[in-house]
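J.: Here is my input, please return the structure:
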Amino acid sequence: MAIVLAILLMLLATAGCAYLAVAAVLVGRFAARPAPGVPEGEPAPGVTVLKPLHGAPPGLLDDLATLCRQRYPGPLQIVCGVADPADPAVAVVERLIASHPGIAIDLVIDPAVHGTNRKVSNLINMAAKIRHEVVVLSDADIRLRPDDLSRVVAALRQPGVGAVTCLYGGQGAAGVWSDLVALGLVSHFLPNAVLGLELGRAKPCFGALIALDRTTLDGLGGFRSFVDTLADDYAIGAAVRASGRRAVLVPSFAVVHRCDEASLAAAWSHELRWARTVMSLDPAGWAGAVVTHPLGFALLAAAFGGGRPALGLALAAIVGRAALAWRVGVAFALPVPALPLVPVRDLLTFAVFVASFLGRGVTWKDQDYRMRADGTFTEQDAPGRTIPGTAAKGESQT
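T.: Below you'll find the predicted structure:
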C-alpha cells in the first residue's frame, strides 16, 4: 500500500511540475498582450481614488504618495477614510496633504458601522466625498506606478466595460515573513490567476485596484450592497457582470502589494483567510488547485518509499517554481522575489491549502469571523457565538 501511495503521489507531483512549465509560458503570453489605448480626441474623465485605511504600518505614506505622482491627464481626487479619530493613519494622511498641496486630498473620519465588512463600511462613509465620474478603489497597501491610473481608465472607456481590475505582485517590507508572503503572490497567486483566466474559469476582480463609473456603482446599489460580504472585490465584479456589463482585467501590468507580515502567525492568518475566501467562492476550482503543489506531494512520496525518483521530482519542483517566479517578475516588472525561499514558500502554501479544508474560521483586522458557503460571514467574539448586530445579510440578528 505504501508503494501504491508513493506512486500516486509522484503522479500528482509530475502533473504539478508540468503545471509549472505551462504556467511560465502562459504568463509570458498574457503579459505581452497590449492594453487598451485611450480614445483619441476625448478628454480624460475626472477620477476619485478611495483609500480605506486602518492603522499606519511602515510604508503607508510612500504607498499613498504614489497616487500623487500619477501622470494622469484629467482631474484627480484622493479620498482617505478611517473609522477612529485616534487611528495613526490620520497623522499619515495629514502629512500627505501637507506635502502635496496641489492635489485634492480629503480625509473622512467616521465611526459608523453599516454591516459586517468594516472596510466596506468605511467606503460607505467615504462615498459622500466622491466628486468625479470614475471611482477607483485601491487597498491601503498598494503602490502604483505613474501610468497605472491612465491604463485602467483607458480600459474602462472601452465599449461595454463596467469595471476594470488588474493583477498584483508583492514586495516584502518587514523581514523574512513578509518576503515569504510577497514570494507567494509572485510564485503562486499570480500564475494561478493567469492560468484560470486563460482557461476561461476565473472571473476575478481584485481589491488591489478596481475602477468603475460612478453611474455603474450607483446602479449596483452603491457600496451598501456588499457590506456583509468578505470578498467584496469579487462581489463587485460579479454584480457588474450580472448587470450586463463586462468586468475586465488589464493584462499588461500588475500593481505592487506591500507585504508587512512580521511573524509566521500574521502570515498564516492572512493566507488562511484568503484561501478560505477563495474556497467559499469556487470550491471545485479550489480543490482542482491540488495539482499546483508538486513539492509537497514529491516529499510525501519520498516519505512513503518513493526513493530517488520522488526526490528528483522534489528538486524539479523547486527549480520549476523558482523559474516561474523569476518569469513572473520579469514579465510584469515586479520587485525581484526572494528566490532562495522557494522551498519554504512552497511547503507553507501546501500547508495553507490543506488547512483551508479543515474549518471556516478566519481572522481579519484582529477580529474573528466565520465564513458561509455563499461568501457572507459573521463576526464572532467566541467560537460559535455571533456578536449582536453583525449578522450577515438574510440572517436575523441574535
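J.: Please make it C-alpha for all contacts and neighbour counts, starting now.
T.: OK.
J.: so what secondary structure elements neighbour the strand or helix carrying Leu26?
T.: Here Leu26, judged by DSSP states H and E, is contained in helix 2-31. Here helix 2-31 touches helix 190-198, strand 246-259, helix 294-301, helix 307-331, going by 3 or more Cα pairs under 8 Å, 6 or more residues apart in numbering; DSSP states H and E.
J.: List the contacts of stretch 130-138.
T.: Outside stretch 130-138, the residues within contact range by Cα atoms under 8 Å, 6 or more residues apart in numbering are 45-52, 77, 79, 153, 207-215.
J.: got the end-to-end distance for it?
T.: Its first and final residues considered, stretch 130-138 spans 14 Å by Cα to Cα, to the nearest Å.
J.: tell me which residues in that stretch are buried?
T.: Applying a neighbour-count criterion of 16 or more other Cα atoms under 10 Å, the buried positions in stretch 130-138 are 130-132, 134-138.
J.: from the chain's centre, how far out does that stretch sit?
T.: 19 Å (Cα atoms, centre = their mean, to the nearest Å).
J.: What is the subsequent helix or strand relative to the helix holding Leu26?
T.: As the chain continues past helix 2-31, the following element, by DSSP H and E, is strand 47-52.
J.: Show me what that next one is packed up against.
T.: Using 3+ Cα pairs under 8 Å, 6+ apart, strand 47-52 is in contact with strand 76-82, helix 118-126, strand 134-137.
J.: Which residues does it contact?
T.: For strand 47-52, using Cα under 8 Å, 6+ apart, the contacting residues are 74-82, 119, 122-123, 126, 130-140.
J.: Gly102: neighbouring residues, count only.
T.: 9 (other Cα atoms under 10 Å).
J.: How about Ala382?
T.: 10.
J.: Give me the buried entries from the contacts of stretch 130-138.
T.: Buried among the contacts of stretch 130-138 (16+ other Cα under 10 Å): 45-52, 77, 79, 153, 207-214.
J.: hmm, back to that, which two in the buried residues of stretch 130-138 are spaced the farthest apart?
T.: Arg131 and Ser138 (16.7 Å; Cα to Cα).
J.: mind checking which of the helices and strands packed on helix 2-31 is nearest Gln380?
T.: strand 246-259 (26.2 Å).
J.: which residues sit against the helix or strand that the closest one is followed by?
T.: Going down the chain from strand 246-259, the next helix or strand is helix 264-281, by DSSP H and E. When contacts are defined by Cα under 8 Å, 6+ apart, helix 264-281 is touched by residues 177-178, 181, 230-231, 261, 285-287, 352-353, 355-357, 360-364, 371-375.
J.: and this one, so I can compare the two:
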Amino acid sequence: MIDSILYSLVVLSAVFWACSALLLLLSVTAALIHPWLVAMRGSSREQPPVSLVLPVKMLDQGFERAQESALAQTYPQLEALASATETESPAIAAMRDIFARHPQIESRILHSTARFAASPKVDNLFAPFNAARNDVIFMKDSNIVLEPDDLSETMRHLKPGVGMVCAIPYAARPENFGALVEAAIMNGPHQRMLFAASALGGGFGVGKIMLFRRSDFLRAGGFAAIAHTVGEDNATAKALGRIKLRTVFSHRLVRQELGERDLRDVYNRQLRWSVVRRDDEILSFLAEPFCQALPAFAAAAIGSPLVGVAPTTALTVTFCLWLSSETLLSFAKGWKVTWAAPAIFLAREALMFAVWLHAWTATKVVWAKTTIDTRSCGETAAEMEPQVAKEEG
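T.: Reported below is the predicted structural model:
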C-alpha cells in the first residue's frame, strides 16, 4: 500500500513537472511572437476624442516623468483630468506644474470626495470618470511612462465587441536588489502568462492603463459593479464581459520604472494581487504553482526516479531550463540582465511561493501604505450622486 502511494506521488510529480516545463516553453514562445501577432488584430483607425484620467496619490520616484509622458501624446483630441482624495499634497503640486507646462491641452485637477468602495483607487476614479467630457476614457497609473504614440496605438484595438483595452507592463530601471526581484517577477512568470493569454486572443483587466468607453462601463453596471473589490481592473473586465464585451491586450507593452524598492513593499504588493486573484479568479490562483520554478524543483526531485536520474541532476536541469529560458527572453526583449540573475531568480521564487501560501488565509492587504480589509465590500455606488468632485479654481 505504501509503495503504491509513493509510486503515485512519483508519477504525479513527474506529470506536474512536465506540465510546468511545457507551460514555460509555450509562454516564452508566446512572449516572442506577441507583438507581431497582436498588432495584426489592431485594425481600427478611428481616433475619437479622449479624456485622459490620471489618478494621483503619492509623489514616487519618477512621478513627473511618468505623468508628463501622458501629456506628450501625439493624439488629435485630448483632455486631461487629474484626481486626488487630498486637497493638497506634493503629488498634486507636481501635477499642477505639469499641466501648466502643457497649456495646449485642456486640463483640470479634481478633488474626489467619494467614499464608497473597498479600494481607495476606485474612490479616486469616481470623480474624473463622471466629470470627463468625452465618452472614451484612457486611464493611466502614475508609475507608467508612455511613448508619444501609445494612446494612438492602443486605440487600434478598441473595436466593436471590445469593451476595454489594457497593456502588459514591463519593469525598467531597477536600481537595487528589491527592485531587481520585482522586475524578475513582472518580466517573468506574471508577464509570460499574460503573453500566453493575449496570444490566444484573451485578456484580463490590468490597471496600468485602461482604455474603454464610459457608456459601456455604465451599461455594465458602472461603479456598483467594481466597488466590492480592491481588484477594480479585473472587476471592470468581468463586468464588461457580462454584456458580451471582451477585454484585450494591446500589442504595445507599457514601461514601469521601478527605481529603488523595499522587499517588504514588493511582498505586500504581490500579496495584494494574489489575494485579488484568489477572490476574483480562483482558477488562475490555483494554477499559479504551475508557473513557478520552486514547485517544479520539488516535482523534479520527487519524480526523478521515473526517468532514472538522480534528484540532484533533475534539480540542476530544472534550474538551468527556467533560468536560461527567462534569460534568453530578457535578452530578446532588451531587458536588463545582471550577473546576479541566479540569486535574483531564487529570491523571486522563494518570495512568490511564500506569497501564494500566505494568500490562502490573508484578509488584509496594503495599497499605497493603507491597510485594506478585503472582507469589507463597499457600499453600492449606484446610489451615489455623480457630483462628488470639486474642481480647482
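J.: Let me see the TM-score of these two.
T.: The TM-score (TM-score structural alignment, normalised by the length of structure 2) is 0.83; 371 aligned residues with a Cα RMSD of 3.1 Å.
J.: so who does the residue lying closest to Val38 of structure 1 once chain neighbours are set aside touch?
T.: Ranked by Cα to Cα, 6 or more residues apart in numbering and with sequence neighbours excluded, the top spatial neighbour of Val38 of structure 1 is Ala154, at 4.8 Å. For Ala154 of structure 1, the contact set (Cα under 8 Å, 6+ apart) comprises 36-39.
J.: Tell me which residue of structure 2 lines up with Ala154 of structure 1.
T.: Ala154 of structure 1 maps onto Arg156 in structure 2 when the alignment is built from TM-score structural alignment.
J.: Check the gap between that match and Pro48 of structure 2 for me.
T.: In terms of Cα to Cα, Arg156 of structure 2 sits 11 Å off from Pro48 of structure 2.
J.: ditto for Thr247 of structure 2
T.: Taken as Cα to Cα, the span from Thr247 of structure 2 to Pro48 of structure 2 is 19 Å.
J.: before we move on, what about Phe217 of structure 2?
T.: 17 Å.
J.: Tell me the spacing between the residue sitting nearest the centre point of structure 2 and Ala100 of structure 2.
T.: In structure 2, the C-alpha closest to the average C-alpha coordinate belongs to Val206, at a distance of 4.1 Å (Cα atoms, centre = their mean). Per Cα to Cα, Val206 of structure 2 is found 30 Å from Ala100 of structure 2.
J.: what sits against the equivalent of Ala65 of structure 1 over in structure 2?
T.: Under the alignment (TM-score structural alignment), Ala65 of structure 1 pairs with Glu68 in structure 2. Contacts for Glu68 of structure 2 (Cα under 8 Å, 6+ apart) come out as Ile98.
J.: With structure 1 overlaid, report how far the host helix or strand of Glu68 of structure 2 is off on average.
T.: Secondary structure from DSSP H and E places Glu68 of structure 2 in helix 63-71. With mean Cα distance after the TM-score superposition for structure 1, helix 63-71 of structure 2 departs from structure 1 by a mean of 1.0 Å once superposed.
J.: again with stretch 264-274 of structure 2
T.: Counting by mean Cα distance after the TM-score superposition for structure 1, stretch 264-274 of structure 2 comes out at 0.8 Å.
J.: tell me, that stretch lands on which residues of structure 1?
T.: Taking TM-score structural alignment, stretch 264-274 of structure 2 hits residues 265-275 over in structure 1.
J.: Return the set of buried residues in that stretch.
T.: 267-275.
J.: how about Glu391 of structure 2, what's its match in structure 1?
T.: Checking TM-score structural alignment: Glu391 of structure 2 goes with nothing.
J.: hmm, what's the outermost residue in structure 1?
T.: Met1 (41.0 Å).
J.: returning to that earlier point: the helices and strands packed on strand 47-52 of structure 1 into JSON lines, with extra columns for distance to His293 of structure 1?
T.: What follows is those, written out as JSON lines (distance: least, Cα to Cα, whole Å):
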{"stretch": "strand 76-82", "distance to His293 of structure 1": "39"}
{"stretch": "helix 118-126", "distance to His293 of structure 1": "32"}
{"stretch": "strand 134-137", "distance to His293 of structure 1": "32"}
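J.: tell me the strands in the stretch 101-250 of structure 1, going along the chain?
T.: With strands called from DSSP state E, counting those that start in this stretch, the stretch 101-250 of structure 1 shows them at 104-109, 134-137, 142-143, 161-172, 210-213, 246-259.
J.: Out of the ones you listed, which gets nearest to Leu300 of structure 1?
T.: Short answer: strand 161-172, nearest of the strands of the stretch 101-250 of structure 1 by Cα to Cα, at 29.1 Å.
J.: which residues does Gly259 of structure 2 contact?
T.: Gly259 of structure 2 neighbours (Cα under 8 Å, 6+ apart): 61-62, 173-176, 179.
J.: Next one: Glu326 of structure 2 from Leu24 of structure 2, what distance?
T.: For Glu326 of structure 2 relative to Leu24 of structure 2 (Cα to Cα), the value is 9 Å.
J.: before we move on, what about Arg269 of structure 2?
T.: 24 Å.
J.: same deal with Ser324 of structure 2?
T.: 11 Å.
J.: Looking at these two, which one has more neighbours?
T.: In terms of neighbours (other Cα under 10 Å), Leu24 is the more surrounded of Ser324 of structure 2 and Leu24; the figures are 24 against 13.
J.: Is that one in contact with Cys291, as I believe?
T.: Yes: using Cα atoms under 8 Å, Leu24 of structure 2 is in contact with Cys291, at 7.1 Å.
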